[in-house]
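Student: no sequence on this one, just coordinates:
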């Protein structure tokens, strides 16, 4: 892939700041300045190993410019600091908020402040649209676009401990200073290729606040259940809902309440009492007594008493009995060829399951809408109808009209 010249020089090596914004007034002053900028780059450092909700430990922000003079670190753990000025900036429609792989960051800000930053630009998604491959990492983009290397030695340090080391500050700043150059390059590429609208279609789901709401009643759907029994599924639903509510209330990981394999075991063995529960092979020690144990038994009983009409059902899988495997293979070849021709990651256009669906006669997937239809969908349907064939010429695949 050709790397086109960027409109400004490669950013200088980032040096650590000795000060971090620790007051609401200092944050408000920076955000007031940011209101007049076309964009702000954003990243976070957080911990989640010991909690249900992510613990926000650091926010990194940078405005357009070179070096680190326009970049700051914000300490959300500082006593008395409010992130309200930042949330107001996130709601400002005139400033683009630039992230890389934004989903976890957006979830944090939605939980912490009830806001999803908008307008949004995700450089990972933009890079996929521009042909950098599937779910390309930030380090790769820094190397290919900014022509720089990152020191990732601080990636897994404890970001909740204070004071932060110079190495941590340098690492954190690099995540937003190089991001400016990556954003400007990708924005120019999207404009040059006429794909800005493609990116906007992809970002619509990321900015949908409902995608960051976890409903305990739906938690059972994440379990790998292998049963069609409505009663067993009802118990699993009640157990998963209890676990989700308890984990949220206590702010502990789901696995600290009960692990998936133990939950599935209880849905099968159906313990009605604490004595029955104690016979479980997979339960953690803390789940055999107290609030958790009582909640698990109550959930099992609620599942057993669930009326048949309220019992959940496993979603029906796709009927693959009429799968045309030869056609599916041809569609895979076509997808690879069209993705290479367009310079777009194949997984962004269609998944392997999508191709099998097409070969089974389902022609209503996401691949048949928007820019995906233009790049791949129209030719996929022509191939299904026998209107085109594929031939090889050297290392390239050609489409031949029939």
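Tutor: Structure's in. What do you need? Just so it is clear, the model here is predicted, and its values are computed rather than measured.
Student: okay, CA-based contacts and neighbour counts for the rest of this
Tutor: Noted.
Student: since we're on residue 243, how many residues are nearby?
Tutor: Counted by other Cα atoms under 10 Å, the residues lying close to residue 243 total 27.
Student: thought it was touching residue 254?
Tutor: Yes: contact criterion Cα atoms under 8 Å: residue 243 and residue 254 qualify, at 6.5 Å.
Student: Which secondary structure elements does the helix or strand harbouring residue 329 sit against?
Tutor: Using DSSP states H and E, residue 329 sits within helix 325-342. Secondary-structure packing of helix 325-342 (3 or more Cα pairs under 8 Å, 6 or more residues apart in numbering; DSSP states H and E): helix 346-349, helix 352-359, helix 378-384, strand 396-401.
Student: for comparison:
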């Protein structure tokens, strides 16, 4: 990113009043771990696709933050007129629904899209897809850093921003492939199910999966 300090905006606890990110918003999350019941949500990254990233840091009240009192952010997540663009939305939706006690509406997942059309490979991670489809190299150096820290480093903020800044361009490529392979409607059916799939995960229905024949 050119001059990343001007492209990354950090907010404490919520989006500012009046911020309009448009009808298609790229969203990602950073947490303390991969268990939504145990590991708290620390950061939500958003981008309208204009090259800017908006980071909302979530800090517990006992650490001087606002907790999950984020009315502007929750309104955006629940607004079915705003499409949320994510990579591996199953996890992010589960984290957001658990933390904010809401249903996240109108979701698109680039990982599901990739799995439907990139069947010639088992590599569907964001870094691989950005490199293969966009020619963009994403650094994953900060992926396992301490996102619960009181103050995020510039390296953390730059890494977090990179996970949403390219999703619009990636979706444009993947949607074209879905249409070419006549799987766009199938992808949409998967996306429509994501909030329920996330709730099933939160209830523990991952193993055994209720859709499996096992048991």
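Tutor: Happy to help now that I have it. Please read these numbers as outputs of a predicted model, since none were measured by experiment.
Student: TM between them?
Tutor: Once superposed, the chains reach a TM-score of 0.81 (TM-score structural alignment, normalised by the length of structure 2), with 204 aligned residues with a Cα RMSD of 2.9 Å.
Student: picking that back up, residue range for the helix holding residue 329 of structure 1 in structure 2?
Tutor: On the basis of TM-score structural alignment, helix 325-342 of structure 1 is assigned to no residues in structure 2.
Student: Give the buried residues for that helix.
Tutor: 327, 328, 330, 331, 332, 334, 335, 336, 337, 338, 339, 342 (16 or more other Cα atoms under 10 Å).
Student: measure the fifth one to residue 190 of structure 1 for me?
Tutor: What that stands for is residue 332 of structure 1. 26 Å (Cα to Cα, to the nearest Å).
Student: cool, the third one as well?
Tutor: Remark: distance between residue 330 of structure 1 and residue 190 of structure 1 (Cα to Cα) = 30 Å.
Student: repeat for the second one
Tutor: Distance, residue 328 of structure 1 to residue 190 of structure 1, using Cα to Cα: 31 Å.
Student: ditto for the first one
Tutor: Relative to residue 190 of structure 1, residue 327 of structure 1 is positioned 33 Å away (Cα to Cα).
Student: any idea how far the helix holding residue 329 of structure 1 is from the chain center?
Tutor: Its chain's C-alpha centre and that of helix 325-342 of structure 1 lie 26 Å apart, by Cα atoms, centre = their mean, to the nearest Å.
Student: same question, stretch 29-49 of structure 2
Tutor: That offset, for stretch 29-49 of structure 2, works out to 8 Å (Cα atoms, centre = their mean).
Student: How about stretch 120-139 of structure 1?
Tutor: Per Cα atoms, centre = their mean, the centroid offset for stretch 120-139 of structure 1 relative to its chain is 12 Å.
Student: about what we covered before: of the buried residues of helix 325-342 of structure 1, closest to residue 72 of structure 1?
Tutor: residue 342 (37.8 Å; Cα to Cα).
Student: Check the secondary structure at the equivalent of residue 105 of structure 2 over in structure 1 for me.
Tutor: In structure 1, residue 105 of structure 2 lines up with residue 118, judged by TM-score structural alignment. Classification of residue 118 of structure 1 by DSSP: H, G, I helix; E, B strand; the rest coil places it in coil.
Student: Can you give me the neighbour number for residue 118 of structure 1?
Tutor: Neighbours of residue 118 of structure 1 using other Cα under 10 Å come to 18.
Student: what do you get for residue 192 of structure 2?
Tutor: 14.
Student: just the one 10 residues further on next, same as before
Tutor: Residues near residue 202 of structure 2, counting by other Cα under 10 Å, number 18.
Student: thought it was touching residue 94?
Tutor: Yes: shown here, residue 202 of structure 2 and residue 94 form a contact pair, counting by Cα under 8 Å, at 6.7 Å.
Student: Mutual contacts of the two, please.
Tutor: Counting by Cα atoms under 8 Å, 6 or more residues apart in numbering, the contacts common to residue 202 of structure 2 and residue 94 are residue 36.
Student: any idea how far the alignment partner in structure 2 of residue 195 of structure 1 lies from residue 113 of structure 2?
Tutor: By TM-score structural alignment, residue 195 of structure 1 lines up with residue 183 in structure 2. According to Cα to Cα, residue 183 of structure 2 and residue 113 of structure 2 sit 9 Å apart.
Student: Is the closest residue in space to residue 143 of structure 2 that isn't next to it in sequence part of a helix or strand, or is it coil?
Tutor: Nearest residue to residue 143 of structure 2, sequence neighbours excluded (Cα to Cα, 6 or more residues apart in numbering): residue 159, at 7.7 Å. On the three-state scheme (three-state DSSP), residue 159 of structure 2 is labelled helix.
Student: List the contacts of the spatially most central residue of structure 1.
Tutor: For structure 1, residue 103 is the residue whose C-alpha lies nearest the centre (Cα atoms, centre = their mean; 3.8 Å). Contacts here follow Cα under 8 Å, 6+ apart; on that basis residue 103 of structure 1 touches residue 206.
Student: repeat that with 10 Å
Tutor: 122, 205, 206, 207, 211, 212 (Cα atoms under 10 Å, 6 or more residues apart in numbering).
Student: Residue 86 of structure 1 too?
Tutor: Contacts of residue 86 of structure 1 (Cα under 10 Å, 6+ apart): 24, 27-28, 30-32, 34, 59, 61, 74, 92, 109, 113, 117.
Student: element containing it?
Tutor: helix 84-91.
Student: Residue range in structure 2 corresponding to that helix, please.
Tutor: The aligned range for helix 84-91 of structure 1 is 71-78, by TM-score structural alignment.
Student: how close does that stretch sit to structure 1?
Tutor: Mean deviation of stretch 71-78 of structure 2 relative to structure 1 after superposition (mean Cα distance after the TM-score superposition for structure 1): 1.6 Å.
Student: I am finished for the moment; much appreciated.
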